[in-house]
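J.: Have a look; sequence and predicted model below, questions after that.
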Amino acid sequence: MLHCRFIVISAVTALAFIVTGCQQPENSKHMPDTRSIAEENLGVAIFAGGCFWCTESDFDKLPGVVATTSGYIGGTVVNPTYKQVVAGKTGHVEAVKIQFDKTVTSFSELLNTYWLTIDPTFEDGQFCDIGPQYRSVIFYLNPEQQTLAEASKEALAVSARFDQPVVTEILPATEFYMAEDYHQDYYIKNPLRYAYYRNNCNRDERLEQLWGVSH
C-alpha cells in the first residue's frame, strides 16, 4: 500500500518515467499576491480528497485559484503532526485550503472540479491511501457553501452515474492546521517523487474510469 509520503526512487526509475511519458509538473506556481484582491472578492474553500499533494496540484491549475495550502482538519488534537495524522489517531483528514478570486471563479465551479478529482464512492480512503485520514470531505465555511455542497452531492447521487452510493461527507469546517513546510507545493519541489507516487497510486487511471477525463 502506498501512502502520501516521501518515496525514494532510483535514477533508473526516474528515467523510466520520463521515457514512458509520465507528465511532470512545471517547476513554477502562479501565486498572485492576495492583497491585490479586494477582501469581498476573496473566497475560501476546504476540500479533502485523499493525498493533499494531489489535491493541491489539481486545484493550482484552475483559473481564479490564487493560493492553496495543504493541512489537517476535523480532528481533536491541537497542532497535529503529519506522523500523528497518518497514524489515524487524531481524527484529522488531509485537506487543502483554497483561496480563490470570486470575480474569476466560484465555489460552485470549485465543487464541480472537486468531484472530478476524487472517487466519491470510496468510503474509507481514496485510491491507494486507506484510512479515515484520507477520506473525501467537503468542509463548508458558511450556510451558503453547505447548501451548495449538499445540492451538488444530491445531484450526483440521483444522476445514477454510479452503482454505489456517493459517500463523500459534508461537514462544518473546524480549525485548519497548516501541514509541515515540506508538504507545501510538494509536486513542484519533488516532481519525480510526486509523479512516481501518483502513477503508482493509479489515481489518474481510476479517475478516467469514473469520469472519462484525463488529468
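T.: Structure received.
J.: contacts, neighbours, all on C-alpha from now
T.: Noted.
J.: What's the end-to-end length of stretch 187-196?
T.: Terminal residues of stretch 187-196 lie 11 Å apart, using CA to CA, to the nearest Å.
J.: and the nearest residue to Leu42 once chain neighbours are set aside, what does it touch?
T.: What sits nearest to Leu42 in space, not counting adjacent residues and going by CA to CA, 6 or more residues apart in numbering, is Asp101, at 5.0 Å. When contacts are counted by CA atoms under 8 Å, 6 or more residues apart in numbering, Asp101 touches Ile37, Asn41, Leu42, Gly43, Gly64, Val65, Val66.
J.: State the helix or strand in which the residue positioned nearest the centre of the chain lies.
T.: When CA atoms, centre = their mean is applied to the chain, the residue found nearest the centroid is Thr55 (2.2 Å). Per DSSP states H and E, Thr55 falls inside helix 52-60.
J.: With Gln209 instead?
T.: helix 203-211.
J.: Below is an additional structure, to be compared with the one above:
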Amino acid sequence: MKEVAIFAGGCFWCMVQPFDQYPGILSVISGYTGGHIENPTYEQVCSGVTGHTEAVEITFNPEIITYNELLNIYWQQTDPTDAFGQFEDRGDSYRPVIFYTNDSQKELALKSKQALTESGRFMNPIVTTIEAAKPFYKAEEYHQDFYKKAPNRYHLTHQNRQDFIDDHWKESF
C-alpha cells in the first residue's frame, strides 16, 4: 500500500532527512509544486516567476506510518508563523505549505493546524497554508538526498532551522 504526501517548508534540502529516517517511508523526493509552468528548473523557481514552491514528495506506507504522524513531523521542521520563507530562505518559493492529495489529508491537515494553534506553543498566528496538490516536478539530481551528498554544507544550511526546532519543540504537542 502506498500514499503520497507533499510538504513545503523552506529549502527542500532541509526537508528530506527528517522524513527519510522513519520506517514506512518509501521515498522522499525534492521538487517544485504549486506553479504555473511545466518542468521548471531550479533557476526559474529561484527567480520567482514560476509561482512554484520548493517541496518534498513523500511516498509512504500508511500501514506503517500514518499521515497524521507525517503531519507531526512536518510541523516540527518549520516555523509555521513565517509566511514569507523559512529561516534564512526568503520568498514565495520557500513558503510553508501542506499540499493535500485527497479529502482525508485535507481534513487531517486542517485538524492538525487547529490543534497547533490551540496548543499555544507559538505567540504569533499559524500561517502555514493548506492547499490542494498541483503537479509535482522532481528537482535536478544534484538536489536529491542533499544531506547525504554534502553533509557539511547541509549542516551549515540546516543550523538556523535546528536552533529553532530545539527552542520550540522540546515537547510534542
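T.: Great, that's in hand. Note that this is a predicted model, so its numbers are computed, not measured.
J.: TM-score them against each other, please.
T.: The TM-score (TM-score structural alignment, normalised by the length of structure 2) is 0.95; 171 aligned residues with a CA RMSD of 1.0 Å.
J.: Tell me which residue of structure 2 lines up with the residue nearest to Leu42 of structure 1.
T.: Taking TM-score structural alignment, the alignment pairs Asp101 of structure 1 with Asn61 from structure 2.
J.: and if you look at Trp115 of structure 1?
T.: Using TM-score structural alignment, Trp115 of structure 1 lines up with Trp75 in structure 2.
J.: Identify the residues contacting Tyr187 of structure 1.
T.: Per CA under 8 Å, 6+ apart, neighbours of Tyr187 of structure 1: Pro25, Trp53, Cys54, Ser57, Tyr194, Ala195.
J.: Turn those residues into TSV, columns for distance to Ala16 of structure 1.
T.: What follows is the contacts of Tyr187 of structure 1, written out as TSV (distance: CA to CA, whole Å):
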residue	distance to Ala16 of structure 1
Pro25	16
Trp53	22
Cys54	21
Ser57	22
Tyr194	14
Ala195	11
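J.: Tell me the one of those residues nearest Ser70 of structure 1?
T.: Ser70 of structure 1 has its nearest neighbour among these in Trp53, at 7.3 Å by CA to CA.
J.: Leaving out sequence neighbours, find the closest residue to the alignment partner in structure 2 of that closest one.
T.: Taking TM-score structural alignment, the alignment pairs Trp53 of structure 1 with Trp13 from structure 2. Nearest residue to Trp13 of structure 2 in three dimensions, chain neighbours excluded: Phe146, at 5.7 Å (CA to CA, 6+ apart).
J.: Could you do Gly88 of structure 1 as well?
T.: Gln133 is the one closest to Gly88 of structure 1 (CA to CA, 6+ apart), at 5.8 Å.
J.: Looking for the alignment partner of the one you found in structure 2.
T.: By TM-score structural alignment, Gln133 of structure 1 lines up with Ser93.
J.: Val45 is in contact with that match, correct?
T.: Yes. If you go by CA atoms under 8 Å, Ser93 of structure 2 and Val45 touch, sitting 6.8 Å apart.
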